[in-house]
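[1] Sequence plus predicted model, see below.
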Amino acid sequence: MPNTTYKSTMQIMVFICIILSFLLLKDFDFFASYFTIEHLQTFKTIFISILLEAMPFILLGVLMSSFLQTFVSERAIQRFIPKKPLLGILFACLLGILFPMCECGMIPVVRRLILKGMPVYIAVVFIITGPIINPIVFAATFMAFRNHPTLAYSRMGLALLVAIIIGLILYRFVKNNPLRNSRTSFATLSDLESHQHAGGISSKLNTFFVHASNEFFDMGKYLVFGSLLTAIIQVYIQRESLLAIGQGPISSHVFMMGFAYVLSLCSTSDAFVASSFQTSFTSGSLLTFLVFGPMLDFKSTLMLLAVFKSRFVMILIILISTTVLACSLLWERLLT
């Protein structure tokens, strides 16, 4: 695990150096025109705001992950999981209501749950619905769209529909463990559990804090890198030139999916961003933004790649993108 962490960190540093080298090799006037005081100030504000918004949820997630690691046995997890796939999917949606977190905090929890015996399809449904189907997000969406409250209900309903479809597909076709280094992780997990049984409460508390710190830095580096690139994109993207797409029957949905992916907003605040586009975009495309963004964005993609194998993440990206687009277009047709 330390070698993997070192390798991924070095890859990130090399990528950043390549970007900076490319910019420095450009004409200085071109470079200076893009890196004005205003641009740098905006970049700093966006970068820090993304970090401050997501960091508490990552901390909450790793603490919950450490609690599961230390105090909850594999047998207890397996006893509460329904055997039938549809009930398992609904159970995962219920977990989102009981544990309202964004995807930043859920991903480390889900890794631990899978190692403890939770089926992959239930774990993935928990990741994609938890940031949407919870009371905090519903309240925020309802407040943001006070003049159009049906969007808040539609957001919950569409997220549930997408989760059921994706969950059933994963149940049917994904049979292998998609976790990175699952053998090493499982061996480490078994060793830790054996050590916990041998020790007392002080040993368990020590394991809890050691695991929490390791998990926090493991997930944190992907959050920092994702926040960095997200801030760069937000500073230099020309929003005004793209608003003409907002009224297209399909292009508006595709654009808002890409917009949500790039912005990487927390699900508790994205509704207020979406509400500012009510006069420019269709209600259906806004709904696409509200459902797709919490399920998949740039920041969460990097964190998923830290937990799951690349092939599985690509399958997940295709599944989420196509299912959200198809369901939101159908939802818009039925409501208009």
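    Now that the structure is in, tell me what you want to look at.
[2] from here on, contacts and neighbour counts on C-alpha atoms
    Will do.
[3] Packing partners of the helix or strand hosting residue 290?
    In this structure, residue 290 is located in helix 283-295 according to DSSP states H and E. If you count contacts as 3 or more Cα pairs under 8 Å, 6 or more residues apart in numbering; DSSP states H and E, helix 283-295 packs onto helix 120-129, helix 150-173, helix 251-263, helix 270-275, helix 310-335.
[4] okay, pairing it with this:
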Amino acid sequence: MTTPAEVVEKAPEEEEPAGSSIAFTATLVLLVGLALFGRKIFAGAFTDDGVRTWATMFVGVTVQAMPFLVLGVFLSAALTAFVPASFFAKALPKHPALAVPVASVSGVVLPGCECASVPVSAALMNRGVTPAAAIAFLLSAPAINPVVLASTAVAFPGQPKVVIARAVTSLGVSMILGWLWLLTGKGSDWLKMPKNRHPEGTGKLEVFRSSMLHDFLHAGGFLVVGAAAAATLNVVVPRQWLDHVASNLLVSVIVLGLLAVLLAICSEADAFVAARPEPVLVDRAARVHGGRPDRGREADRVAGRDVRAEVRRQVRAGHLRGGGLVQSSRRMVAAVRRNVAGLVVVFVGAAVAQLATTGTYLRYVKPGMRWMLLAAGAILIVLAVVDVLADTRKKDDADHAVRGDDGHGHHGLPRAAWLLLIPVFALLVVDPPALGADAAQRQSPVSSKPAAPKGNSWLADSAQGDTPVPLAVRDYAVWAVWEKESMKGRNFQLTGFVTPGKNGTWYVSRIGLTCCVADGTAFMVEARGQVAPPKNQWVTVTGEWAEPTKRADGDIAALTITGVRTVTPPANQYE
């Protein structure tokens, strides 16, 4: 008769799924290979100006949105783990009609996008909250929470009315739709409640970790899709088409509304889209992962583990209990091998942190983003490391079943999450530069009317002289057209890159950013009297104010050049 100990000793060891090991190994080899040899292998493949401009805008949108995405999933995971859904149910009035506006206003406490509001709204309905109130919360939370309102304020600097209008309109729409749902007399029969990804008894820290990883992998993949759409619209669609859309209120409302429906724009980043018609940042609410397409379990039962978890430890042989150094190290290796999700997250986090520490981020976003990027990168790296460590503690069948269902793919990565490797590939192989002449050529050199005229009145009081006055290109491009009287007869010094024009003309140019390169605006000054240096060459020019060039669509600032010298591009090439 075989003893229990003998049964355990004869049982085969736990084996990791072959597919996950192959995926991990292939991903690791690919990323390390690209880091070491990518630029040599693909040398000459990404030299086209248009391709590099697209890559810069693609990476820029991704980098700009990453801190907001990380903050959103961090806070939403914290609320999922530490704030029970019953709290919201108790806070709502019993009468459904009164519960709707209270639920709408309650959306302000849930930072994050639809990835957070969808599961929370489902949990509210599962706890007995009227569907109309849960739907009102679902619609308001992604639009009025602090993260979204803060991103709106960043996208529209100095325009608090936009933030207020968004909050008020979103609240109104969510209430109206909630009441309409009530009036239809339809209940939860129309809605299929998703299953809870965390079974009863799961620790709060485990819920927090897995929720954050799940939401980041799903939302991050669709963020990359949105960044690609934004870059494509900027590079492929002619700027005059976009200007025409922006100039017509009715057309712009219809077009942007259709884009929002078709592309499912993320609430954490849609303000940056609305700030200009051309960039489009996309995301989509994460689906609750329920298993394989055939509805089968994702975690298969491990061979040899047919003894119940409660008695397994008691029937093991003494030398097998607790494990040793070799067993622990083998478990760690096994956990790392199957954790493709952790590998993707750690590479994304490392890329973000590297951009911030080296100053490369200045090619894509404004200097004020540095600390936000450092924090986002550090959080992602810690999340990936903690996820690997958590795998080493998961040994029983129930734990493996839960982790197979949690949606972030220890035994298989969500397909959308693989898209997060595309910006990593772009950074390792293409090395997108700061925007230059190609981006400027896609815009008009016509000077825009300043919002606040007389901005250079100090020039009228300064002494006239031969010493050139150093000015930013964006300032000269505006003032030379709209403040002629104070500019006449003066010499100026400008620093920028060379942008070739038509019929032998050339411009001294700089790009100005509001948030990131996707909203970059070119400021160009026509250079007269000198032969054009090479395209994209950085120069410092001196010269005298010249009468602006007249065009049907406006005037172009001009400078009669008396001296040109080449210079090294500054660390921050934007104004």
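    That came through fine. Nothing here was measured: the structure is a model prediction, and the numbers come from that model.
[5] Overlay the chains and give the TM-score.
    Remark: TM-score between the superposed chains equals 0.53 [TM-score structural alignment, normalised by the length of structure 1]; 243 aligned residues with a Cα RMSD of 4.4 Å.
[6] among the helices and strands packed on helix 283-295 of structure 1, which is the most enclosed?
    Stretch with highest mean neighbour count among these: helix 120-129 (a mean of 27; mean count of other Cα atoms under 10 Å).
[7] which parts of the helix or strand that that helix is followed by are buried?
    Helices and strands here follow DSSP H and E; after helix 120-129 of structure 1, the next one along the chain is helix 135-144. Within helix 135-144 of structure 1, the residues scored as buried using 16 or more other Cα atoms under 10 Å are 136-138, 140-144.
[8] and stretch 93-104 of structure 1, how far from the chain's centre?
    Offset of stretch 93-104 of structure 1 from its chain centre (Cα atoms, centre = their mean, to the nearest Å): 12 Å.
[9] Ok, which of the helices and strands packed on helix 283-295 of structure 1 comes nearest residue 47 of structure 1?
    Closest to residue 47 of structure 1 of these is helix 251-263 (Cα to Cα; 11.0 Å).
[10] The closest one vs structure 2, average distance?
    Average distance between helix 251-263 of structure 1 and its aligned residues in structure 2, after superposition and using mean Cα distance after the TM-score superposition for structure 1, equals 4.1 Å.
[11] what about residue 60 of structure 1, how many neighbours?
    Number of residues near residue 60 of structure 1 (other Cα atoms under 10 Å) recorded here: 20.
[12] and it, what helix or strand is that in?
    helix 37-71.
[13] So which bits of that helix are buried?
    In terms of neighbour count (16+ other Cα under 10 Å), helix 37-71 of structure 1 has its buried residues at 43, 46-47, 50-51, 54-55, 57-70.
[14] picking that back up, of all the helices and strands packed on helix 283-295 of structure 1, which one is nearest residue 24 of structure 1?
    Each of these has some distance to residue 24 of structure 1 by Cα to Cα; the shortest is helix 251-263, at 24.5 Å.
[15] That closest one versus helix 310-335: what angle between them?
    Between the axes of helix 251-263 of structure 1 and helix 310-335, defined by axes from the mean of the first three to the mean of the last three Cα atoms, to 10 degrees, the angle is 140 degrees.
[16] In terms of secondary structure, what does helix 251-263 of structure 1 contact?
    Judged by 3+ Cα pairs under 8 Å, 6+ apart, helix 251-263 of structure 1 is in contact with helix 201-236, helix 283-295, helix 298-307.
[17] buried ones in stretch 118-127 of structure 2?
    Neighbour-count burial for stretch 118-127 of structure 2 flags 118-126 (criterion: 16+ other Cα under 10 Å).
[18] who touches the aligned residue in structure 2 for residue 43 of structure 1 in this structure?
    Counting by TM-score structural alignment, residue 43 of structure 1 corresponds to residue 54 in structure 2. With contact taken as Cα atoms under 8 Å, 6 or more residues apart in numbering, residue 54 of structure 2 is in contact with 231-232, 234-235.
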